[in-house]
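Enquirer: take this sequence and fold it.
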Amino acid sequence: MAKKVSDFLVETVGEAVAEVLLSLLACALLGSLVLIAHLSWSFSPRVTLAGAGLLSLALAHGAWITFRAPGKGRGRRGLAAVTPFGFL
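Expert: Model prediction:
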């Protein structure tokens, strides 16, 4: 019985620590994206909007390719092979 309780506690604490680390990593990533957007906007708003538009198009193309059934006998080549990875 003590072994089961000990295993449960170790697993619970491990999951809590992993969740905290992942949350901190997500916050750091979000903060760095906000900083990049701020610096880019202060450098050139037009280039920032153009880059955001291109990134949106690439993500939309990745989503479209991911959820679309490929044609028979045709593999994905070029851009169609790369953009789904950005979407995932």
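
Enquirer: from now on I want contacts and neighbour counts done on CA atoms only, so please keep to that.
Expert: Will do.

Enquirer: what's the burial count for residue 58?
Expert: 19 (other Cα atoms under 10 Å).

Enquirer: ok, the one 3 residues further on next?
Expert: Neighbouring residues of residue 61 were enumerated by other Cα under 10 Å; the total is 18.

Enquirer: next, the second sequence, to be compared with the first:
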Amino acid sequence: MLFLLPPLVEVSREGDERLDADHHPTLAEIRSWAATVDVARAARAVGISKSHLYELIKRGNAPFRVVVFGKRYRVITASLIAYLEQV
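Expert: As a prediction, the model looks like this:
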């Protein structure tokens, strides 16, 4: 007997939604996010890799507001939404 397994997905630490690597959240989904999100989630929303977004942040070229807490970066969701509404 052959059993088919569902595709491997990542469970977000920021909520119980399941995100695979190819999932780009809709603007409606993003509007339901917390006030800040991690870099990986923000990168997924704009369709770039998290390493590329980290580089943009380090160069001061991120297209939305980012705050730093110690060594952690958080993206302001309202700023991310404003950016996505423009593009």
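
Enquirer: now the TM-score, please.
Expert: For these two chains in superposition, a TM-score of 0.24 is obtained (TM-score structural alignment, normalised by the length of the second structure); 33 aligned residues with a Cα RMSD of 3.9 Å.

Enquirer: any chance you could map the strands in the second structure?
Expert: Along the second structure, counting by DSSP state E, strands occupy 10-11, 18-19, 36-38, 66-69, 72-76.

Enquirer: quick one: the residue nearest to residue 58 of the first structure when sequence neighbours are not counted from residue 60 of the first structure, how far?
Expert: Among residues not flanking residue 58 of the first structure along the chain, residue 83 sits closest, at 6.2 Å (Cα to Cα, 6 or more residues apart in numbering). Residue 83 of the first structure is 9 Å from residue 60 of the first structure, where distance means Cα to Cα, to the nearest Å.

Enquirer: neighbouring contacts of the helix or strand where the residue nearest to residue 58 of the first structure lies?
Expert: Per DSSP states H and E, residue 83 of the first structure falls inside helix 79-87. By Cα atoms under 8 Å, 6 or more residues apart in numbering, the surrounding residues in contact with helix 79-87 of the first structure are 58-63, 65-66.

Enquirer: using a markdown table, lay out those residues together with distance to residue 34 of the first structure and secondary structure.
Expert: As requested, the contacts of helix 79-87 of the first structure are exported to a markdown table (distance: Cα to Cα, whole Å; DSSP: H, G, I helix; E, B strand; the rest coil):
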| residue | distance to residue 34 of the first structure | secondary structure |
| --- | --- | --- |
| 58 | 20 | helix |
| 59 | 19 | helix |
| 60 | 21 | helix |
| 61 | 24 | helix |
| 62 | 23 | helix |
| 63 | 24 | helix |
| 65 | 28 | helix |
| 66 | 28 | helix |
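
Enquirer: for those, which one is nearest residue 25 of the first structure?
Expert: For the contacts of helix 79-87 of the first structure, the residue nearest residue 25 of the first structure by Cα to Cα is residue 59; the value is 22.2 Å.

Enquirer: before we move on, back to that, and for residue 83 and residue 60 of the first structure, which residues touch both?
Expert: With Cα under 8 Å, 6+ apart, residue 83 of the first structure and residue 60 have no common neighbours.
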